[in-house]
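Asker: here is a sequence with its predicted model. Questions after.
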Amino acid sequence: MVSSFLSTLHNSLLSRIFGQASAIELIKKKAEIFDNLTYKEYVKNTPGSYFSLFFNEAFTKGEMFFAFLFHIISIIFPIISILATIFYINPLIGAFVLGFILLWTVFPAFFRKFFSKKIQEQLNSLENFNEEFNKKLAKFEAFLFFNKIHLLKKILKPTARNASFGQKSYRFWDEFNNNINLSIRKLFLILTDLSIILLGIYYKNSAQTIVVLVTINSANQLFINDFNTLIVLMINYLSLKSQFRKSKLNEKSAKKILNFQSFNEKIDLISIENLNFNYQDKLVLKDVNLKIIKGKKYLLQGENGAGKSTFLKILMGIERDYTGKITFNSRDLKSISDENIITNISYLDNNPCLIEGDLDQNISFYSKYEARKIEDLINLINLAKLKGKILINYCEKSDLSVGQKQLINFASHLIETKPILILDEAFSNLDKTNSQNLLAWLLKQNITLFFIFHNLDQNLISKFDFQLNFSKNQILVS
C-alpha cells in the first residue's frame, strides 16, 4: 500500500512539477515571437489561435513532453527487476486469479464520477483563462500603435502564470484519477496473492508451488502494466519530439529586411499618385490621385467594403503591396518604417483597448505625462466620476460600458498629440451628444483628421474641409 501511494504521488505530481517548470520556461522563450510581429502578420490569426499556439503547443505539449521524459527514466529500474524475476518462473494461473483480474479491472469505475467532476471543474477554469488571454491579446493593435509592443508580454504574464497553475491542477486530477485506478488494481493484486497463499495452504500444496504462483501473478501483472506504460510513453515522447520540431513556435519571426531610411519629420503633405490596390485578387482601389494637406479634416464615406479602412491601412504602412506612389512630404512611403509612421499617426477603431489600472494610467498608457494634461482630457470626455477607480483588473473584468471604454481610448490617443488622427468608427457606441461634442472639438484642433462614421448630421458634415467618397474603386473628393 505504501508503494502504491508513493507511485501515485510520483506519477501524478512529481513528474508534472518537472514538466510544468520546463514548459513555463519554454513559454517565456517562445513569447518573444511578439517582439518582431508586424500588424499585418498578427491579424492573419485570431487571438484564440495564439492562445492555442501557446497553451497547446508550448504548455500542454511541453509539459507532457518533459513529464514523459522524467517518467520514462523513473520506470526503467522496476521493469528491469521484474524482467529479471520472470525469467526464473513458468506461467500457471488458474480461473480464480482470472476472476480477480476481471474484478480489479471493473472496480475503479465506482470512482469515476467523483474524479470526472473534479476534472470538469478544472477544464471550465481553463476555458476562463482562454477567454482572458484572448481579451488581452486583442490589445496587440493598441500596443503596436502606441509603440509599446515590448510591454505586451507584461500584461500576458499573469494570465500565463494562472493558466499554468490551472493546467497543473487539471493535470494533477487527471493523472491522480488514472493512478488511483492503478493503485486499486495493485491492491486487488495483493488480495489475489493472499488468496493464492490461503488456497495453497488449504489444499496442502507445497510452499514452492505457492511461491511460484504468487511470484508469477505479481511479476506478470506488474511487468505487463509497466511495460505497456513504457511503450506508450516512448511513442508519445517521440511523437511530441517530432511535433516540436515542426511547431510554429520554432518558426523564425524576424521582420523582413526592407530598405527603410530614417524619417524624423512631421508630415505636412501626403501625395498619392496612381494608387492601385488588390486584396486577394479583388480590385479595391484603382488609379487614386489625392493630396492630403496638413491640418485639414477629411470625412470618409462609402458603403461597407468600399475600401475606406484599406485606404487608411495603406497610409499607415500596414498594407504595402500597392502600386503607384505615395509620399510623406517628399519621402516614398515604402522607404519609411512602421515605427516612424506610428510616431506621426494615431489610429482608433471601434474596439477600445484598456489596460489594468485606473483612469490616469489608462490615458497615459505606460507613458508619463503632466497631471494637468491628463486632467484636461478627463474633463473633455466627461468621466471625472471614474477618477481613482480601477477600470479593469488583470482578469480583464470591467463594469464599464463600451461607450465609456471608447471615450477613455480616445483620450489615450489624444494625449500623444500626434499630427495625424484616424478615427475608424471610434465613436460608434457613444450617444449622439457625446459624439457630436467631441467631433466639434476635433474639428477646431490643429491636426489632420480622417473620420469614418455612419449617420452623421448634415451640419457636422459641412464642417469638414473635404469629403472622400469611396465608390466603384475610386475616391471622389468634394
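Answerer: Looks like it came in fine.
Asker: CA only for contacts and neighbour counts going forward, please
Answerer: OK.
Asker: show residues contacting whatever helix or strand residue 438 lives in.
Answerer: Assigned by DSSP states H and E, residue 438 belongs to helix 432-442. By C-alpha atoms under 8 Å, 6 or more residues apart in numbering, the residues outside helix 432-442 that reach it are 380, 381, 427, 460.
Asker: now swap in stretch 379-388 and tell me
Answerer: For stretch 379-388, the external contacting residues (C-alpha under 8 Å, 6+ apart) are 358, 359, 360, 378, 407, 408, 411, 438.
Asker: so which elements touch the helix ranked longest in the chain?
Answerer: Assignment by DSSP state H gives helix 152-202 as the longest helix of the chain. With contacts defined as 3 or more C-alpha pairs under 8 Å, 6 or more residues apart in numbering; DSSP states H and E, helix 152-202 has these neighbours: helix 2-9, helix 15-30, helix 95-106, helix 112-137, helix 207-246.
Asker: looking at those, which is buried most?
Answerer: Counting by mean count of other C-alpha atoms under 10 Å, helix 15-30 has the highest mean neighbour count of those, with a mean of 18.
Asker: next helix or strand past that helix?
Answerer: Following helix 15-30 toward the C-terminus (DSSP H and E): helix 39-42.
Asker: run through who's touching that following helix.
Answerer: Contacts to helix 39-42, defined as C-alpha under 8 Å, 6+ apart, come from residues 141, 144, 318, 319.
Asker: take the one below as the second:
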Amino acid sequence: MRRYLKRNKWHFFLAGFICLLSALATLFLAYVMKYIMDVAISKDLKLFYRAIILSLLLIIIYVLLVYLKGIVNAVFLKKVMVMLRSDYFKALMNRNIFDNSNPSKYISVFNNDISLLEKNYLENLLLIISDLFLIVICTIGLFLTNFKLALIVVLINILSIIIPVIFSKQLSLKQEKYTKVLNELNIKFKDYLMGFELIKANNVINKIKTIFNTKEIEHENSKQKVRFEEAKINALSSLSSIGTNIITILLCIYFVITGRITIGTVVAINNLVNNITNPLNRLFVEIATVKGTRIVEQKIISFIDLHHCCNNDINYKEPINKIQLEKVSFKYSNKLILNQIDYCFKKGKKYILVGNSGCGKTTLLKLILMYFNNYEGEILYNNKNAKDIDPTSIFDQIAFINQETFIFNDTLKNNICLFQDYDSKQINEIINKTGLNQLVASLPEGLNSKIKENGANLSGGQKQKIAIARALLKQKEIIFIDEGTSNLDNLSAYEIEKIILDSKAMIISITHHLKKELLEKYDEILVLDQGKIIESGS
C-alpha cells in the first residue's frame, strides 16, 4: 500500500498536518482548563470573562479542525481507493484469456478484501497518526507543566502498556485467519448462487445447506475469536488506564498538599494524561489491525504487479493473409484433444469443421484464438509464431460468434456495439440483417432499453442474434463461428449464415445447420475425428 501513499503523498501529509493541529488544540484545551480552574480559585471576574472568551475561541477552532480533519481524510481515502480499485480492475482486464480462475474469487477480492484494506488499513493508519501526534504533543506538554511528575507518569505508562503489546500479536494472527475464512465463505456463497439451477434440479439442496452452514459456523467462530482477543486487550488496556489515572491523581494531590502545584495544574495534568493513556491503549489495537491486513494486502498487490502491464509480445498490425498450423497437439487434463494437426487457412476462404462431439473442433478454434498457449507445435499468423504475438492485436482482426453469449447489464445498443461508437445507419442495417428489429420494436425505449443481468429478459435466440450483430458490425476480415446459430430457428439460422458466408471474410465455422445450399458456399469441409483432420475437400 506504500505506493498508493506515495502517489497521494500531499493529501497524506495534509491529513497528518491536520492531525498535528488537532493535537496542539487538545494541548491548548488542557492549558485553558488549567487557566479556568486557577481563575475560579482567584475569584477574579475580569479574568473569568477573559476565560469565557478564550474558551469559546478554542471550542470554535477545535470544532473546525475536527470538521476539516474529516473532510481531508475523506478526500485522501477516496483518491487512494479509486486508484486501488482501478489498478485491480486493470489487472483483471490484463489477464491472459486462458485464465479460467473462478470469477467469484475476484468478486470477493473486489467487494470484500479491498473494502477491508480501506477500513482496517487506511482508516486505522490515519487513526494511528492522529494518536501518535496526540501522545507526543501531550507528553511534551506534560513535561513542560511539571517535569518530575511527568517523568513518573511516563514510567507508569511504559509499564502499563507491556501487557497489551504481548497480546497484540495474537490479535493480528486471528484477524489474518478471519480474513482467509471470510474469503472462502464468499466464494462458496457465489458458487452456490451461480449453480442454483443445478443444485435445485439435482435435489442436493440439503447437502449444500449443510456445507454452507458448516462454513458459516467456521466464519463466525473465527470472528468470535477476534472479538474475544479484542475484549482481552481492551480489558487490560482499561485496567492500565484506570490504574494510571488513579496513581496520577494521587500523585497530583500529594504535589498540591506539598505546595508544588495548583489545582488548575492538577486539572491540566489529568487532562493531558488522559490524552496520552487513551490513545496509547487504542494504538496497539490499531497497529494490530493494520498488521492483520498483511496477507490481504500482499495478495492484492501481487496480483496487480503480476498483471500490471501488457507483455512484451509483438503488437501485430499486418492484415492476416493465412493461419498455418504445423503439427499442433493439445492435451487437457492429460487427455489428448488435438493430435498433430497440419493445415493452412487462407484469406477470404470459407471453412467448415464437422465431426462428432468431443473430436476437438471448438478446441481448435480456441487455440487459433490464443485462448490456450500450452500446446505443442506451431500456430503461425503470416509465418509469425502466435506465441510471440500480443493476443489483443489478433483480437482486433477477428470476430468470434460463440454458442454462449454474454450479455451486459446495460442498454441493448451497448450490448450490440460493445461500448464502441458506430454510425446509427450502420447499426440499424445490422439490426435488420440479424432480425433484431422485432426485439428493438418490442422494447419500451428501443435500442436504449436496459437489458437485465446476463440477458435475463431475453431468449436464447435473441442473445445469439446480438452475438451475430456484434460480429457483423465489426466488419472483420476473419470470422470464427462456434455453433453461433444453434439457438435460432432453421429459417433465421439459414438467412444469417447465408449473409455471413456471402461476405469477403475468412470464415471458420462449426455448425449443425448442414443444408446443401450453405455447404456449397464453403471452400473446404474439414472432417475431424479423435483430434485429427481425417478428410478435407469441397
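Answerer: Looks like it came in fine. Just so we're clear, the structure is a prediction, and the values are computed from it rather than from any experiment.
Asker: returning to what we had before: between the contacts of helix 432-442 of the first structure, which has the most around it?
Answerer: Highest neighbour count within the contacts of helix 432-442 of the first structure: residue 427, with 26 neighbours (other C-alpha atoms under 10 Å).
Asker: now that residue: closest residue in space, sequence neighbours ignored.
Answerer: Distance criterion C-alpha to C-alpha, 6 or more residues apart in numbering; nearest residue to residue 427 of the first structure, sequence neighbours excluded, is residue 435 at 6.0 Å.
Asker: count of residues packed around the closest residue to residue 371 of the second structure other than its chain neighbours?
Answerer: In space, and not counting its chain neighbours, residue 371 of the second structure is closest to residue 98: 4.7 Å by C-alpha to C-alpha, 6+ apart. Residue 98 of the second structure sits with 13 neighbouring residues when counted by other C-alpha under 10 Å.
Asker: what do we get in the second structure for the residue nearest to residue 427 of the first structure?
Answerer: With the correspondence set by TM-score structural alignment, residue 435 of the first structure lines up against residue 493 in the second structure.
Asker: burial measure for its match, as a count.
Answerer: Count around residue 493 of the second structure with other C-alpha under 10 Å applied: 20.
Asker: for residue 489 of the second structure, same thing?
Answerer: Residue 489 of the second structure: 10 neighbours (other C-alpha under 10 Å).
Asker: picking that back up, what about the match of residue 435 of the first structure, distance to residue 10 of the second structure?
Answerer: Applying C-alpha to C-alpha, to the nearest Å, the value for residue 493 of the second structure to residue 10 of the second structure is 60 Å.
Asker: show me the contacts for residue 457 of the second structure.
Answerer: Residue 457 of the second structure touches residue 451, counting by C-alpha under 8 Å, 6+ apart.
Asker: tell me the secondary structure at it.
Answerer: Following DSSP: H, G, I helix; E, B strand; the rest coil, the label given to residue 457 of the second structure is coil.
Asker: map it onto the first structure.
Answerer: By TM-score structural alignment, residue 457 of the second structure lines up with residue 399 in the first structure.
Asker: for residue 48 of the first structure, see how far away residue 197 of the first structure is.
Answerer: From residue 197 of the first structure over to residue 48 of the first structure the distance is 59 Å, taken as C-alpha to C-alpha.
Asker: my bad, residue 275 of the first structure
Answerer: Counting by C-alpha to C-alpha, the gap from residue 275 of the first structure to residue 48 of the first structure is 35 Å.
Asker: where's residue 237 of the first structure relative to residue 172 of the first structure, distance?
Answerer: 19 Å.
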